[in-house]
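Chemist: sequence and predicted structure, then a few things I'm wondering about:
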Amino acid sequence: MLRIHFTREDVGRIRIAAGPVPAWEMLLSLHALRGPAGHGVFGPWRARTLGALDPSARLLLRLAPPRGYSPDFLTPAVGDDVEKTVDAVQSTARDRLRTDLALLAGQLGTATSWMRPLADGDPEALRRVGAAMRRYHRQALDPAWDGIRAVVAAERAARAADLLHGGAERMLSRLHPRIRWEPPVLSVAYPVPKQLHLRGRGLLLIPSYFCWARPIALRDTRLEPVLVYPANRGLRRLGEPADTSDGEVLARLLGATRAAVLEQIAAAEGATGADLVRRLRISPASASEHATVLREAGLVVSHRIANTVVHMPTPLGRAILDGGVRTPPSHSVLSSFPPATGRSFG
């Protein structure tokens, strides 16, 4: 069990990540790559991704074993920018590299030759890690990033609604079935006993598409406190094509653009006007008009959260979309790695 101890100040300093965090999605998707080929959610993404990766991914797979410890330096606290993430990893202090890689070597039973220059902070070794991260994100995550962002945005909107309607108590109590809020302690089902005292630092909540089954935290409790937890409550698969026959019927009923707006709102379990503009390439005025018509028809509801309006589907809106069943699309870098047998925890 992981027990996170809050003070009164910490409750007021809870934040939710503004979007998917590249460092965590990279790390946890590397774990997913080692999972079962037939995984109900990750299987189609895994099959597509394995054919797209170049050999540089092997370095990241070595650094991120699917069970046990993955080095904390791979997930720096730099937000949603890939380049800043890579820069932060490449700028990791030598003491941190040595500590983290010693822990990894202890788990593996030996310090292999590729670890030593990295643990010494060798610039070329760090450059290789950064280059591998850029390539991996481009090959594995960029093609799916809109879907990842939509799932995380929906989870973030739902938790923000909890905060508005019931305060921090309600939000913390509804984070995940494996998380229990018993003030002033947040208890998380965890494979090892762990205590995290926030001491006024607050807590950053990071909903993650690739976090699966259990929440995860950094091993080093001196680092910025974070709790990464599964965002994909709807078990949405990445890159699922719509059923075009049902989509055509819906388009005739509502109009093509309005039908697309409703589908996007439902698929993401909630969307803002900016989300609709970006995904559908329509104007802000058009997104607002279509969302208003759908709301007046009882197909969506809209909640204002600070300066942002989030649109979410109603049961009637979902019922209209029920015919739109989504199905997955009909020399691996994993050849030298055993399959995953569990999750990775700090």
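Modeler: Nice, I can see it.
Chemist: when you work out contacts or count neighbours from here on, use the C-alpha atoms and nothing else.
Modeler: Fine.
Chemist: would you map the strands across the stretch 51-200 of the chain?
Modeler: Under the criterion DSSP state E, counting those that start in this stretch, the stretch 51-200 of the chain contains strands at 179-182, 185-188, 194-197.
Chemist: of all those, which lies closest to residue 97?
Modeler: Of all the strands of the stretch 51-200 of the chain, the one in closest proximity to residue 97, counting by Cα to Cα, is strand 194-197 (22.0 Å).
Chemist: and the closest one, how far from the chain's centre?
Modeler: Offset of strand 194-197 from its chain centre (Cα atoms, centre = their mean, to the nearest Å): 23 Å.
Chemist: tell me what that strand is packed against?
Modeler: Under the contact definition 3 or more Cα pairs under 8 Å, 6 or more residues apart in numbering; DSSP states H and E, strand 194-197 sits against strand 2-5.
Chemist: how far does the strand it packs on sit from its chain's centre?
Modeler: 22 Å.
Chemist: again with stretch 136-143
Modeler: Stretch 136-143 sits 14 Å away from the centroid of its parent chain (Cα atoms, centre = their mean).
Chemist: in that stretch, what's buried?
Modeler: Buried residues in stretch 136-143, defined by neighbour count with 16 or more other Cα atoms under 10 Å: 136-141.
Chemist: for this protein, which residue occupies the most central location?
Modeler: residue 208 (2.0 Å; Cα atoms, centre = their mean).
Chemist: and the gap between that residue and residue 231?
Modeler: Using Cα to Cα, to the nearest Å, one gets 5 Å for the distance from residue 208 to residue 231.
Chemist: what's the overlap in contacts for those two?
Modeler: Common contacts of residue 208 and residue 231 (Cα atoms under 8 Å, 6 or more residues apart in numbering): residue 152.
Chemist: buried sites along the longest helix seen in the chain?
Modeler: Ordering each helix of the chain by length in residues (DSSP state H) puts helix 145-173 first. Neighbour counts over helix 145-173 (16+ other Cα under 10 Å) mark 145-164, 168, 170-172 as buried.
Chemist: just the helices in the stretch 201-346 of the chain please.
Modeler: 244-254, 256-267, 273-280, 284-296, 315-321 (DSSP state H, counting those that start in this stretch).
Chemist: not counting sequence-adjacent ones, nearest residue to residue 117?
Modeler: Leaving out its chain neighbours, the residue that sits closest to residue 117 by Cα to Cα, 6 or more residues apart in numbering is residue 125, at 6.2 Å.
Chemist: putting a second one here so we can go through both:
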Amino acid sequence: MQTREGALAFAPWRRMVGGLVRRGEEARGAASALSTLVPRAAYFPDFLTPPVEGGPPELREGIDRVLATPKSRLRHELALLSASGGRPWAGAELARGDTAALAVLGANLRTYHREFIKPVWRHIDAATATDRALRTRALVDGGTRALLNTLRPMAVWEPPVLTVDYPVDYDLHLQGRGLLLVPSYFCWRRPITLADSELRPVLIYPVDKTPPSSGASPASSAASLASLARLLGPTRAALLYEAAVLACPTTSELAHATGVSLPSVSQQLAVLREGGLVASRRDGKRVLHTATPLGHQLLGRS
């Protein structure tokens, strides 16, 4: 919201947000308050991105984790924000863990999500799910080295060092803790990490933001492959199923799994992509395919 970068990816979203901010007092207040906590600067507080264990948390759980930040950490990180030139909203109240200020912060986070994120969640979900599937395929095929090589050119793996295109000079020593890779829709060009090296090491990196096709949303009540075949036809139903259960299969692997010729598979996959049920990405000489979240819903796998 605070930059013009990534016009092709974010311009439609910025226009939507701009309209909501102009028309709605609640949306405008949430955006104004939160922008003071995440300014366009080299630092913003780590407590706003709480740790994730066992998969992405629900929104309510994530906000609860933010609001449960220890007072000592609130005080320390908000002081760092102020020292870097930021002017955090309700800074003094938040720093001492004031209950009323924390309640307003939670309300602002919920409003921001409802007004600005939820309308485009389908696009975000599809982009991040496709990214996870592609990188999982790389991990299955070639192990950790192949997975980390998929991060080129923004990150280069030269054992034992992962060199990342990062806005500041910063060394992070894992010390056996591992590195959590977090795909992000709104991250732009460069990966980011937490400022506090004592926290769990994470690398938040941008995903491909190619806009998905805007085909009609099919009904999600088909819970069996038989009913799905009646809706899509047997070939497309079989391809969608295999794209969902295999680890990012190639066109050839889908042809082998379904017993359908390569030219026919390519044609049917194009129809599934137009309907927003399958996403495809080129990987060298091959093309990898995965079912989108909408495709998984149609299969009854969500």
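Modeler: Right, received. Where do you want to start? The model shown is predicted, which means the values in this text are computed figures rather than measured ones.
Chemist: what TM-score comes out when they're superposed?
Modeler: The TM-score (TM-score structural alignment, normalised by the length of the second structure) is 0.73; 251 aligned residues with a Cα RMSD of 3.2 Å.
Chemist: related to what we said a few turns ago, with distance to residue 311 of the first structure added, can I get the strands of the stretch 51-200 of the first structure in TSV?
Modeler: Below are the strands of the stretch 51-200 of the first structure laid out as TSV (distance: least, Cα to Cα, whole Å):
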stretch	distance to residue 311 of the first structure
strand 179-182	27
strand 185-188	30
strand 194-197	36
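Chemist: how about the helices of the stretch 201-346 of the first structure, which one is nearest residue 107 of the first structure?
Modeler: Closest among the helices of the stretch 201-346 of the first structure, using Cα to Cα: helix 256-267, at 40.2 Å.
Chemist: and stretch 241-250 of the second structure, how far out from the chain middle?
Modeler: Stretch 241-250 of the second structure sits 21 Å away from the centroid of its parent chain (Cα atoms, centre = their mean).
Chemist: can you give me the end-to-end span of that stretch?
Modeler: For stretch 241-250 of the second structure, the first and last residues are 14 Å from each other (Cα to Cα).
Chemist: residues in contact with the equivalent of residue 316 of the first structure over in the second structure?
Modeler: Mapped onto the second structure by TM-score structural alignment, residue 316 of the first structure lines up with residue 266. Residue 266 of the second structure is in contact with residue 251, counting by Cα under 8 Å, 6+ apart.
Chemist: returning to what we had before: most neighbours per residue, which of the strands of the stretch 51-200 of the first structure?
Modeler: Of all the strands of the stretch 51-200 of the first structure, strand 185-188 carries the top mean neighbour count, a mean of 19, counting by mean count of other Cα atoms under 10 Å.
Chemist: how about the contacts made by the equivalent of residue 132 of the first structure over in the second structure?
Modeler: Residue 132 of the first structure maps onto residue 108 in the second structure, with residues paired by TM-score structural alignment. Shown in contact with residue 108 of the second structure (Cα under 8 Å, 6+ apart): 29-31, 33-34.
Chemist: out of these, which are shared with the first structure?
Modeler: Mapping the contacts of residue 108 of the second structure onto the first structure (both residues aligned by TM-score structural alignment, their matches' Cα atoms under 8 Å) leaves 30-31, 33-34 still in contact.
Chemist: out of these, which is nearest to residue 19 of the second structure?
Modeler: Among these, and counting by Cα to Cα, the member closest to residue 19 of the second structure is residue 31, at 12.5 Å.
Chemist: looking at the buried residues of stretch 136-143 of the first structure, which are in helices?
Modeler: Per DSSP H, helices hold the following members of these: residue 136.
Chemist: and the aligned partner of residue 99 of the second structure in the first structure, how close does it get to residue 129 of the first structure?
Modeler: Residue correspondence to the first structure (TM-score structural alignment): residue 99 of the second structure is matched to residue 123. Residue 123 of the first structure is 10 Å from residue 129 of the first structure, where distance means Cα to Cα.
Chemist: what of residue 70 of the first structure?
Modeler: In terms of Cα to Cα, residue 70 of the first structure sits 14 Å off from residue 129 of the first structure.
Chemist: with neighbour numbers in mind, choose between these two.
Modeler: Taking neighbours as other Cα atoms under 10 Å, residue 70 of the first structure and residue 129 compare with residue 70 leading, 26 against 22.
Chemist: got the contact list for the counterpart of the more buried one in the second structure?
Modeler: Alignment note: residue 70 of the first structure maps to residue 44 in the second structure; criterion TM-score structural alignment. If a contact means Cα under 8 Å, 6+ apart, then residue 44 of the second structure has 37-38, 81 as its contacts.
Chemist: if we use 6 Å, what do you get?
Modeler: By Cα atoms under 6 Å, 6 or more residues apart in numbering, the contact list for residue 44 of the second structure reads residue 38.
Chemist: also residue 303 of the first structure?
Modeler: Neighbouring residues of residue 303 of the first structure by Cα under 6 Å, 6+ apart: 309-310.
Chemist: most neighbours of all the kept ones among the contacts of residue 108 of the second structure, which one?
Modeler: When neighbours are counted by other Cα under 10 Å, residue 30 leads those with 22 neighbours.
Chemist: what lines up with that one in the first structure?
Modeler: Match for residue 30 of the second structure (TM-score structural alignment): residue 56.
Chemist: please tell me how far that match sits from residue 133 of the first structure.
Modeler: Taking Cα to Cα as the measure, residue 56 of the first structure falls 9 Å from residue 133 of the first structure.
Chemist: can you check residue 40 of the first structure too?
Modeler: According to Cα to Cα, residue 40 of the first structure stands 26 Å off from residue 133 of the first structure.
Chemist: those two: who's more crowded?
Modeler: A direct count of neighbours by other Cα under 10 Å for residue 40 of the first structure and residue 133 places residue 133 higher, at 26 against 12.
Chemist: what range in the second structure does the longest helix of the first structure sit on?
Modeler: Helix 145-173 of the first structure lines up with residues 121-149 of the second structure when matched by TM-score structural alignment.
Chemist: compared with the first structure, how much does that stretch deviate?
Modeler: Taken over the aligned residues, the distance from stretch 121-149 of the second structure to the first structure averages 0.6 Å (mean Cα distance after the TM-score superposition for the first structure).
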